[in-house]
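Peer 1: Dropping the sequence and predicted coords here.
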Amino acid sequence: MNSRERVLARIAGQPVDRLPVMPITMMFAGDRAGIPYGEYCRDYRRLVEAQVRVAEEFDFDYVSAISDPAREAADCGAKIQWFPNQPPALVEEEALLADKTTLARLRVPDPLGGGRMTDRVQAVALLKEKTAGEKIVEGWVEGPIAQGADLRGINTIMLDFFDDEAFVRDLFEFILEMELRFARAQIEAGADLIGVGDAAASLVGPQIYQEFVWPYEKRLVDGIHAAGGRVRLHICGRTNPILKGMGALGCEIVDLDYFADMARARQEMGAQQVLLGNLEPVGVVRNQTPEAIRAALSACHQAAGERYIAGAGCEIVRDTPPENVRAISDYARACRA
């Protein structure tokens, strides 16, 4: 059973030869390959080089085109600040939609139009070629509130939920169309799985999540499924109040950050939901010993049960000792369920 077969079997509820491993690595992957992160984010060939290398070195079951959340916003015209060896940053003080009336003039960018979205589509295609069916290939899009925050500003959009509900819904409709186009382009390029990052969803209460965010997440997930893709939901932060809603989206995989209660997630999402996580990236994966990491991962696995994939709660930080990352794969290789 190769890596791709292993993950697909786990998603389908079929037997696997060992526990799948799918931690998020971005800056860690770039550093292992000696690639400055600014290049990793700008040049799909460098991203692919780093992803293939780290997957092979640490026996991961997938490769991913994730790099930063500023691709769609940049193609919409948002101002981006670049750094040689850090992720690009959206300039929130000059948010593209600081003036709400700009939305009416905004057009959905073409994901194949030569911008940053195109670079990710090219990364997916090259990852597919380089892994030759051996690994799961993961694309990535932003979720509705995460992208809304990128375009409007995180503090401003939080006020919009109370001050201008109609604008929020119009904005989310725009985002939904954009992200579905982007996801379809990545699926057509060869993505087996589309990650949906919606971290800002952890910052709203369950009422706002259920009324405003969840319906658009659900339409995004359903649209990706209609395009022939599978979905990995990634919401960083304290998600305990919205776990039930996350589980009702129908995603093939749900990531849990270390703030979330794995046993509660299993109870609220049901026995069939595949869960991934939720080792603390800094306090455990970076700072503890391999033995302590394996013990912590065993506890996550026990709480999650059989429908589980090994990984951290969020990105493996760049200065994590390689032996600590290898401890995750070592544990997985020893598990036959």
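Peer 2: Arrived safely, thanks for sending. This one's a predicted model, so the numbers in the text were calculated from it and none came from an experiment.

Peer 1: C-alpha only now, for contacts and for neighbours.
Peer 2: OK.

Peer 1: Just the residues contacting stretch 156-175, thanks.
Peer 2: The contact list for stretch 156-175 (C-alpha atoms under 8 Å, 6 or more residues apart in numbering) reads K100, L103, V108, P144, I145, Q147, G148, A149, V204, I208, F212, Y216.

Peer 1: which one of the residues you listed sits closest to F28?
Peer 2: Q147 (24.3 Å; C-alpha to C-alpha).

Peer 1: Isn't that closest one up against A74?
Peer 2: No. Using C-alpha atoms under 8 Å, Q147 makes no contact with A74, being 11.1 Å away.

Peer 1: Between those two, which has more neighbouring residues?
Peer 2: Q147 (26 against 19; other C-alpha atoms under 10 Å).

Peer 1: and the more buried one, that's in a strand?
Peer 2: No. If the criterion is DSSP: H, G, I helix; E, B strand; the rest coil, then Q147 is helix and not within a strand.

Peer 1: this is the other structure I want to compare:
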Amino acid sequence: MRAVGRKPKPDFGRFLKAVRREGEPDRVPLVELGVDAEVMAAVLGEPVASAEQQVRFWHALGYDYACIKAIIPWTRRRDRAADTAALPHGERDWVTSHTAVVTSRVDLERFRWPKPSEVDYRDIEGAIRAAPDGFGIVGRVSGVLENAMFTLGFEGMSYLLADDPEVVRDTVDAVGALLLNVVETMAGMEGVGAIFFGEDMGFKTASMLSPAAMRAYIFPWHRRIVATAHAHGKPILLHSCGNLRTLMEDILATGWDAKHSYEDVVMPIAEMKALYGDRIAVLGGIDMDLLARGTEAAVRGRVREVIRACAPGGGFALGSGNTVANYVPIGNYLAMLDECWRRGRYPITC
């Protein structure tokens, strides 16, 4: 195992205190939506396949929880290319803007949606069993807009909003109903302490859809999903990339407990904390470009800057601006964690 410099005692209550904005915990918690399996394997020194190994990784590196996916068998068409990252896994795949499995009403009527009974929660259940004392499990699932776009294609969805909006409506509603069931199931698990909802709603300069379209199609499902998590007493955390400035009031009104994913050229986390930190917790904040291409010294310096700006008053956890991808140097990743451990104890003095 790569050295991480400590064997911390987990305290999921510390993380909950941050995301619920209940004041300052004893130290700044660490946060991630996800860490690529190749990174986990490089740190642990062995392939990571089981839920138990995932828990061991998150625990060993000082997190108070492990974030574990519910696996939904979506039908997708993907492009592929060789993975050229420092820790490659063969091929990298993605859904392009023009890739679609549904392009018309006829396609939609033939399309087979995953059934709630086909969603696989075994990793979450295994992680719950493996969690040590004080350690939490956060259930992870992807979002309504994301999965509707992956089904219709971004280009296709854009055209259909004008040409046949009811196809968009019915697609979004099918996705939303399934995800509502998934969140209901995860939030109802005694061993799940929170939900992480991945919903990329923007790109560098704007939201993916207009605010009007988001309000008509997507936000009603978000409100139901957030209310469902809260009905079980579980906080629900929004991961959303991109420029969301025109959507922010709607996001805040939905009731998400925390917002994750920040890019410095779009909105640095310090700006988010200054503008909205009295209404929502802020999570992450160390820009992916810096993590991927910067030096360890630069990463440490940025961690100190973010802690100084965001930690006072609580409502903050530190981590990457997105996820720990397999192109992030291990040294930079561990430097981020170590500097937070060194500098993140309250009262903040860095």
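Peer 2: That came in fine, so what should we check first? None of the values given here were measured: they were computed from a predicted structure.

Peer 1: Next, the TM-score between them, please.
Peer 2: In this superposition the chains share a TM-score of 0.81, using TM-score structural alignment, normalised by the length of the first structure; 318 aligned residues with a C-alpha RMSD of 3.0 Å.

Peer 1: returning to that earlier point: out of the contacts of stretch 156-175 of the first structure, which end up buried?
Peer 2: Neighbour-count burial within those applies to L103, P144, I145, Q147, G148, A149, V204, F212, Y216; the criterion is 16 or more other C-alpha atoms under 10 Å.

Peer 1: Reformat the residues you listed as a markdown table; add distance to D330 of the first structure.
Peer 2: As requested, those are exported to a markdown table (distance: C-alpha to C-alpha, whole Å):
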| residue | distance to D330 of the first structure |
| --- | --- |
| L103 | 49 |
| P144 | 36 |
| I145 | 36 |
| Q147 | 36 |
| G148 | 39 |
| A149 | 38 |
| V204 | 37 |
| F212 | 41 |
| Y216 | 38 |
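
Peer 1: Identify the farthest-apart pair in these.
Peer 2: Spatially, the most separated pair among those is L103 and V204, at 22.7 Å (C-alpha to C-alpha).

Peer 1: Let me know the secondary structure of the aligned partner of V306 of the second structure in the first structure.
Peer 2: Taking TM-score structural alignment, V306 of the second structure has C300 as its aligned residue in the first structure. Classification of C300 of the first structure using three-state DSSP returns helix.

Peer 1: give the contact list for C300 of the first structure.
Peer 2: C300 of the first structure neighbours (C-alpha under 8 Å, 6+ apart): M262, G277, N278, L279.

Peer 1: compared with the first structure, how much does the helix or strand containing L275 of the second structure deviate?
Peer 2: Using DSSP states H and E, L275 of the second structure sits in helix 269-276. Between helix 269-276 of the second structure and its aligned stretch in the first structure, the superposed structures give an average distance of 3.3 Å (mean C-alpha distance after the TM-score superposition for the first structure).

Peer 1: any idea which helix or strand comes after that helix?
Peer 2: Following helix 269-276 of the second structure in sequence, per DSSP H and E, is strand 281-286.

Peer 1: would you list every one of the strands in the first structure?
Peer 2: Assigned by DSSP state E, the first structure shows strands spanning 62-64, 80-81, 89-90, 136-142, 193-197, 230-234, 253-256, 274-279, 308-312.

Peer 1: Contacts for the first one next, please.
Peer 2: Outside strand 62-64 of the first structure, the residues within contact range by C-alpha under 8 Å, 6+ apart are 3-4, 21-22, 51-52, 55, 124, 127, 135-140.
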